[in-house]
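>>> Fold the following for me, if possible:
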Amino acid sequence: MLSVIHPNSHRGLPAVAHHHLHDNALAQNFPGLEGYKFMSSSYKPGAEDERLPKHMSKSLKSLESVCRLLRSPNDKSKMRSEQNQPDNIPEVVTGGGAFSLEFLLSDQQNGPDTREIFTRLQLRWRNGITSTQYFRAHIPSMKPTLLFEPFENIRINTGICLFSKPALSLDPGKDSLGSDCEKVIIPRIPERNEDLTLYELEIITRLSLAIADTAALIGDACRDHCTPININLDIPDFQYFWTACELLERKVVDVTYVYRWVEAISERRSRLFNIMSSMIHTSLRERQVSNVRICLASGTEAAVELTMKRLHAGPMPILDEFLEELQQGHADAEQWKNFLTHLDPRHQPSTISELGRLMYVFKAVKPALAHGHQQLLNSGPQSHGKNLIIMVDNSTEWRIFDRARTFLKRYTKNSNNGAGETIMLGLFPLEKIFVAGARRSDLYLDDPGSNMWSGTEPSRVGPLDVSDTVYGSIISERLQTLCHREGFKAATRESPREYKLSVMFIHKMLMDLVSQITMRIRAWLKVQV
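Down below sits the predicted model:
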């Protein structure tokens, strides 16, 4: 099941259409959702698209390679941890369906095929849980010797943004950091308990389930029984703060606005972390995955502290001051110094906007960075353990993954910099809620708001109703409970059954009223006669 939202299609409000996936020899298209199509296990490729089967085969092989890397036990690890085997190992089924996403620019008609393929992965547990994802998988070539011993450090990195651009009255076509934009837009300050947007609900649900499935895939080949899985959630702070600070520099807002903005963003960030980490923990327990740590990714604290300090004393910091502050006097200082030293000169930031984007890359590669002078002194071929970094994120964040992978390739070539051997994998789960249009669907850019019309019932629906239809009532109710715990209303609209009952009740009342009026009119007419 997937949902497509059609903007402004019913009485000025978005309408939601739900689609089941069909087992058909032909590719399944979705009205209004251009560039996307689904191929089932029965799909028969036509002559009009000879390259699609090759892309599907390549995508399937990448996903199978990821599963083999994470699950296949080597002899040593099997002997060492045989007695610690989990009781509920999932059955893994790859293939049997795929989505194709393709948007060609006008000047690329005869260029390389840049489509993305998301291949089906299904996990089945003996306790009855079944989870199905469609992943775009990326795995590097690696030395066979890397698989002889488990990894000593295992990290799953993910991230979400706050609210959505329409919810904050931001321009969907511009960066959230304003220094690269000529047009000045003043974001509205959200209310404290403003409900989660459809973007937030969808991405928290989808990534939480995808992360839990990824953690469940990690077997003895990768993980000693005592090695924890560390899950890092990157929820931006500095990037949002600087939006308001730059407006202050341009003298279009006052310092009170900035403080209110920072407070609203900080509180939202903390509450979303609580919701998402709880969603992940619950999903992990269902999959019987233990020894997992979930934390809020660090790396921007120095920049945030400097920003807040200057809000009191002024003037606002410049780029060089931020770079200097990041490399001294904080827990991540040595790693920032190591990162910037080994960063390709072409990728060094020239604006604060670029620094904000670079922070995402830093957090992605941080587990592989040497973090102290002693570690550098002790560096050598056998002095550092192997690192496994798995990025589970929106496919729209592909650029962060690509830049992180490029950096690690350059960084790990030199054993004298304290780097351990590192493998970085990418798993990008496909969305299940889309916005119709001629461009790539992106709920963060095109969030429809809190009021929509259902395509199957003549009633209004809200974001949680759409999530309920796509992900099921159990997941939706779990998310609603967590939202309530954090002070959000997170209410569903009237359910279809309740809606039908209320319509019948109103109809009955009207019929009774008509009957009473008719009887009184007849009685009055008799009196007149």
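
>>> contacts and neighbour counts: CA atoms only from here.
Will do.

>>> Would you mark the buried spots in stretch 341-361?
Neighbour counts over stretch 341-361 (16 or more other CA atoms under 10 Å) mark 343, 349, 352, 353, 354, 355, 356, 358, 359, 360, 361 as buried.

>>> From residue 406, how far out is the last one?
Note on residue 361: its distance to residue 406, by CA to CA, to the nearest Å, is 10 Å.

>>> Ok, the second one next?
When CA to CA is the yardstick, residue 349 and residue 406 sit 16 Å from each other.

>>> on that earlier part again, what's the closest of the buried residues of stretch 341-361 to residue 191?
residue 356 (25.3 Å; CA to CA).

>>> other SSEs contacting the helix or strand hosting that closest one?
Assigned by DSSP states H and E, residue 356 belongs to helix 352-365. Contacts defined by 3 or more CA pairs under 8 Å, 6 or more residues apart in numbering; DSSP states H and E place helix 352-365 against helix 238-249, helix 398-411.

>>> Report the angle between it and helix 238-249.
Calculated by axes from the mean of the first three to the mean of the last three CA atoms, to 10 degrees, helix 352-365 forms an angle of 170 degrees with helix 238-249.

>>> could you point out which element follows helix 352-365?
helix 373-377.

>>> Which helix or strand lies directly C-terminal to that following helix?
For helix 373-377, the succeeding helix or strand toward the C-terminus, using DSSP H and E, is strand 387-392.

>>> For that following strand, which outside residues touch it?
151-158, 207, 210-211, 364-365, 367-368, 401, 420-429 (CA atoms under 8 Å, 6 or more residues apart in numbering).

>>> could you redo the last one with a cut-off of 7 Å?
Strand 387-392 is touched from outside by 151-158, 211, 368, 420-428, with contacts defined as CA atoms under 7 Å, 6 or more residues apart in numbering.

>>> Please pick the buried ones from those residues.
151-158, 211, 368, 420-428.

>>> picking up where we left off before, of the helices and strands packed on helix 352-365, which is nearest residue 142?
Nearest to residue 142, of the helices and strands packed on helix 352-365 and by CA to CA, is helix 398-411 at 11.3 Å.

>>> before we move on, back to that, just say which of the helices and strands packed on helix 352-365 is most tucked in.
helix 238-249 (a mean of 21; mean count of other CA atoms under 10 Å).

>>> For that helix, name the packing helices and strands.
Where contact means 3 or more CA pairs under 7 Å, 6 or more residues apart in numbering; DSSP states H and E, helix 238-249 is packed against helix 255-286.

>>> in the helix it packs on, what counts as buried?
Those would be 255, 257-259, 261-262, 264-266, 268-269, 271-284, for helix 255-286 by 16+ other CA under 10 Å.

>>> again with stretch 442-457
In stretch 442-457, counting by 16+ other CA under 10 Å, buried: 442-450, 452-455.

>>> In TSV, list these along with distance to residue 246 and secondary structure.
Formatted as TSV, the buried residues of stretch 442-457 follow (distance: CA to CA, whole Å; DSSP: H, G, I helix; E, B strand; the rest coil):
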residue	distance to residue 246	secondary structure
442	26	coil
443	26	helix
444	22	helix
445	21	helix
446	24	helix
447	25	coil
448	28	coil
449	27	coil
450	30	coil
452	35	strand
453	38	strand
454	41	strand
455	43	coil
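
>>> structure for this one too, so we can compare:
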Amino acid sequence: MSIPTDIANLLIGEDAKLSIHFDKIPLHNDAHHSGSKFYMLSTNRALRDHEEKEDDLKYLSKGRQGAIRLNQLLNAPHLIKERESTAQNEGKAVMRLGETAMVIDETFDAQPIHSHIWNSFMSIEFRFPQADFTSLQYLQTSWKGLESGDTLYTKEGTPTFEEVSIVSGVCLFNARLLEMSTTCPKSGGVDVDLLKSSTPTYNELDYIARASSAIADVAAMNILRACEQDSGQRLTIKLDIPSWHYFHTVATKFVSKQCSNTEVLQWMDAVDQRHDQIGQTFVEAIRYGLEQRGIHDSTSYGIGMTSRTNTAAILIRTAIEHEEVPSLDAILAALDSEEDGCWKRFYEMIPVKERPSNLDQLGYLYYVYEAIRPSLAERPAPVPLESDQTKKANLSKKALKKRKPRRLIISVDDSAERRIYSRAQRVLSKIRQCSEKPETYLVESYVCRRFLVNGNEDRARLGRLDPLPDIPVRTGFHHEPMLPLDVVRQLYGNKSALNLQRWLQEAGLSV
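Predicted structure coming up:
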């Protein structure tokens, strides 16, 4: 399996000139690499070279241990040793640890640090022999609560978890477009046309291309394990696509009488439309990835995106239609009264000092809520039957002994969203302490970036500095514009770019 060697580097000059340069990822095989903030390491050699650097060794070992535990979770009960194959395991999908790690400095200040190795992404190879397909990912994995021996299925073939969900998401537009659309220089109000006419951004397309393959790898392993055990367990994939989370910006404009309620509603319509278009494209990318890996039975999994017409969105829209802005208390009260009771159970576990004080903070907290929502849903207790098939679908002995159902959530996301999942872990810890609630565990998997800004010198995020509506040129070719799909083509291949183009057009987005 070939190792990805290209990274895109958005260069923003002092004169605001924009260009994109494609670099080869540097490979460091020695301990002297303090200047570079993005590089590749040979893992085994790095562990030897850093024996005298206690912190470096600790971080590398921790990163590798996270990958090993993910390997155990997805491979078992067919644990495959490195470079070992048996007749029994021939043809079975398998995850193997690679021999390299990607290191990227993602500290959130520009001060020099002695080591970047704390943020290492381990190479992991996913093999799907029956589909003749192999995939290579660079993932960083962490979890809390699960034991090192926990697997999807026991040696007897019974599910360890009653439900398994994969969660992810993607931000819409970019920070610049959203800001420009609410600060129209001509009117001082909102510029709805800017959002409506915006082509897919660099950040949107890079993330979908990068994350969809990783989601497909993890999902396919889950689905194939369920098929091997004939458990009938159906995987759920949920994509959290924002919509009303952005409404606070334009609502502020309305309160200050800088725009009409008609303009606000049109701006919201543009965001909702983007939610549907990007969400549909993301779904298609994952479906295609699953088919590549031999998953053709769509009944073995469910995939969808979060609703843009939930209680909060409807309340905000209805108020704006009547030329009002709902109070935060009114929105919280409406969420609290939802029939399924999930938000109510979630909000009760949020400390008072961490509760939102404005609509922006509520939108952020809602991301945390959606990440762990599978843990909050109440299910009717299954009625035990005597058939062997039902016995096989029962929970593991460990779960039965505890008399509590167990659920598993696997997040596959960008490391920029780490704070959301860290906060989600704290809530899940409280849920596990409640005797009447299922024990839910979150495995965090972060996909390594391949699109940097200014060589990652200031650890800047593409979502914040995505240049659209301006189009950079390719470095050294002043008359060759580099559109978002051009970057996808360079980093992920021509087929990936063509597929994305087709799905975007089917969703109604011009590219």
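
>>> a markdown table for the helices and strands packed on helix 352-365 of structure 1, including distance to residue 143 of structure 1?
Output for these, formatted as a markdown table (distance: least, CA to CA, whole Å):
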| stretch | distance to residue 143 of structure 1 |
| --- | --- |
| helix 238-249 | 38 |
| helix 398-411 | 13 |
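
>>> Among the ones you listed, which comes closest to residue 310 of structure 1?
Across those, residue 310 of structure 1 has its closest neighbour in helix 238-249 (10.0 Å, CA to CA).

>>> Which part of structure 2 matches that closest one?
The aligned range for helix 238-249 of structure 1 in structure 2 is 244-255, by TM-score structural alignment.

>>> which other residues reach that stretch?
Contacting residues not belonging to stretch 244-255 of structure 2 are listed as 182, 259, 260, 261, 264, 268, 308, 313, 359, 360, 363 [CA under 7 Å, 6+ apart].

>>> and which of the residues you listed is nearest to residue 61 of structure 2?
Of the contacts of stretch 244-255 of structure 2, the one sitting nearest to residue 61 of structure 2 (CA to CA) turns out to be residue 363, at 36.0 Å.

>>> Ok, which of the helices and strands packed on helix 352-365 of structure 1 comes nearest residue 229 of structure 1?
Residue 229 of structure 1 lies closest to helix 398-411 among those, at 19.5 Å (CA to CA).

>>> if we can go back for a sec, next, format the buried residues of stretch 442-457 of structure 1 as JSON lines and append distance to residue 106 of structure 1.
Converted to JSON lines, the buried residues of stretch 442-457 of structure 1 look like this (distance: CA to CA, whole Å):
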{"residue": "442", "distance to residue 106 of structure 1": "21"}
{"residue": "443", "distance to residue 106 of structure 1": "24"}
{"residue": "444", "distance to residue 106 of structure 1": "25"}
{"residue": "445", "distance to residue 106 of structure 1": "22"}
{"residue": "446", "distance to residue 106 of structure 1": "23"}
{"residue": "447", "distance to residue 106 of structure 1": "26"}
{"residue": "448", "distance to residue 106 of structure 1": "28"}
{"residue": "449", "distance to residue 106 of structure 1": "31"}
{"residue": "450", "distance to residue 106 of structure 1": "35"}
{"residue": "452", "distance to residue 106 of structure 1": "33"}
{"residue": "453", "distance to residue 106 of structure 1": "34"}
{"residue": "454", "distance to residue 106 of structure 1": "35"}
{"residue": "455", "distance to residue 106 of structure 1": "33"}
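
>>> And the residue nearest the centre of structure 2?
residue 413 (2.0 Å; CA atoms, centre = their mean).

>>> Contact partners for that one?
168, 169, 211, 445, 446, 447.

>>> do that again at 10 Å, thanks
139, 167-170, 207, 210-212, 214-215, 421, 444-448 (CA atoms under 10 Å, 6 or more residues apart in numbering).

>>> Distance of it relative to residue 131 of structure 2?
Using CA to CA, residue 413 of structure 2 is found at 25 Å from residue 131 of structure 2.

>>> Residue 191 of structure 2 too?
Taken as CA to CA, the span from residue 191 of structure 2 to residue 131 of structure 2 is 48 Å.

>>> Comparing those two, which residue is more hemmed in?
Neighbours were tallied for residue 191 of structure 2 and for residue 131 using other CA atoms under 10 Å; the higher tally belongs to residue 191 (24 against 14).

>>> any idea what residue 277 of structure 2 aligns with in structure 1?
Match for residue 277 of structure 2 (TM-score structural alignment): residue 271.

>>> What's the separation between its match and residue 392 of structure 1?
Counting by CA to CA, the gap from residue 271 of structure 1 to residue 392 of structure 1 is 21 Å.

>>> Now residue 170 of structure 1. Nearest residue, chain neighbours left out?
residue 187 (5.9 Å; CA to CA, 6 or more residues apart in numbering).

>>> Just the element for residue 96 of structure 1, please.
According to DSSP H and E, residue 96 of structure 1 maps onto strand 91-101.

>>> Just the helices from the stretch 1-150 of structure 1, written as ranges.
Under the criterion DSSP state H, counting those that start in this stretch, the stretch 1-150 of structure 1 contains helices at 52-71, 75-81.

>>> of those, which approaches residue 28 of structure 1 most closely?
So among the helices of the stretch 1-150 of structure 1, helix 52-71 is nearest, using CA to CA, at 13.9 Å.

>>> What span of structure 2 is the closest one aligned with?
Aligned by TM-score structural alignment, helix 52-71 of structure 1 corresponds to residues 56-75 of structure 2.

>>> Give me the mean deviation of that stretch from structure 1.
Comparison of stretch 56-75 of structure 2 with structure 1 after fitting gives an average deviation of 1.4 Å (mean CA distance after the TM-score superposition for structure 1).

>>> Now residue 170 of structure 2: closest residue in space, sequence neighbours ignored.
residue 241 (5.9 Å).

>>> can you pull the contacts of that neighbour?
168-172, 272, 274-276, 278-279, 282, 304-308, 367.

>>> now residue 275 of structure 1
204, 205, 478, 479, 480, 481, 482, 483, 484, 485, 486.

>>> so how far is residue 403 of structure 1 from it?
Distance from residue 275 of structure 1 to residue 403 of structure 1, by CA to CA: 29 Å.

>>> Equivalent analysis for residue 45 of structure 1, please.
Residue 45 of structure 1 is 34 Å from residue 403 of structure 1, by CA to CA.

>>> repeat for residue 430 of structure 1
Residue 430 of structure 1 is 21 Å from residue 403 of structure 1, by CA to CA.

>>> Give me the neighbour count for residue 27 of structure 2.
Neighbours around residue 27 of structure 2, by other CA under 10 Å: 16.
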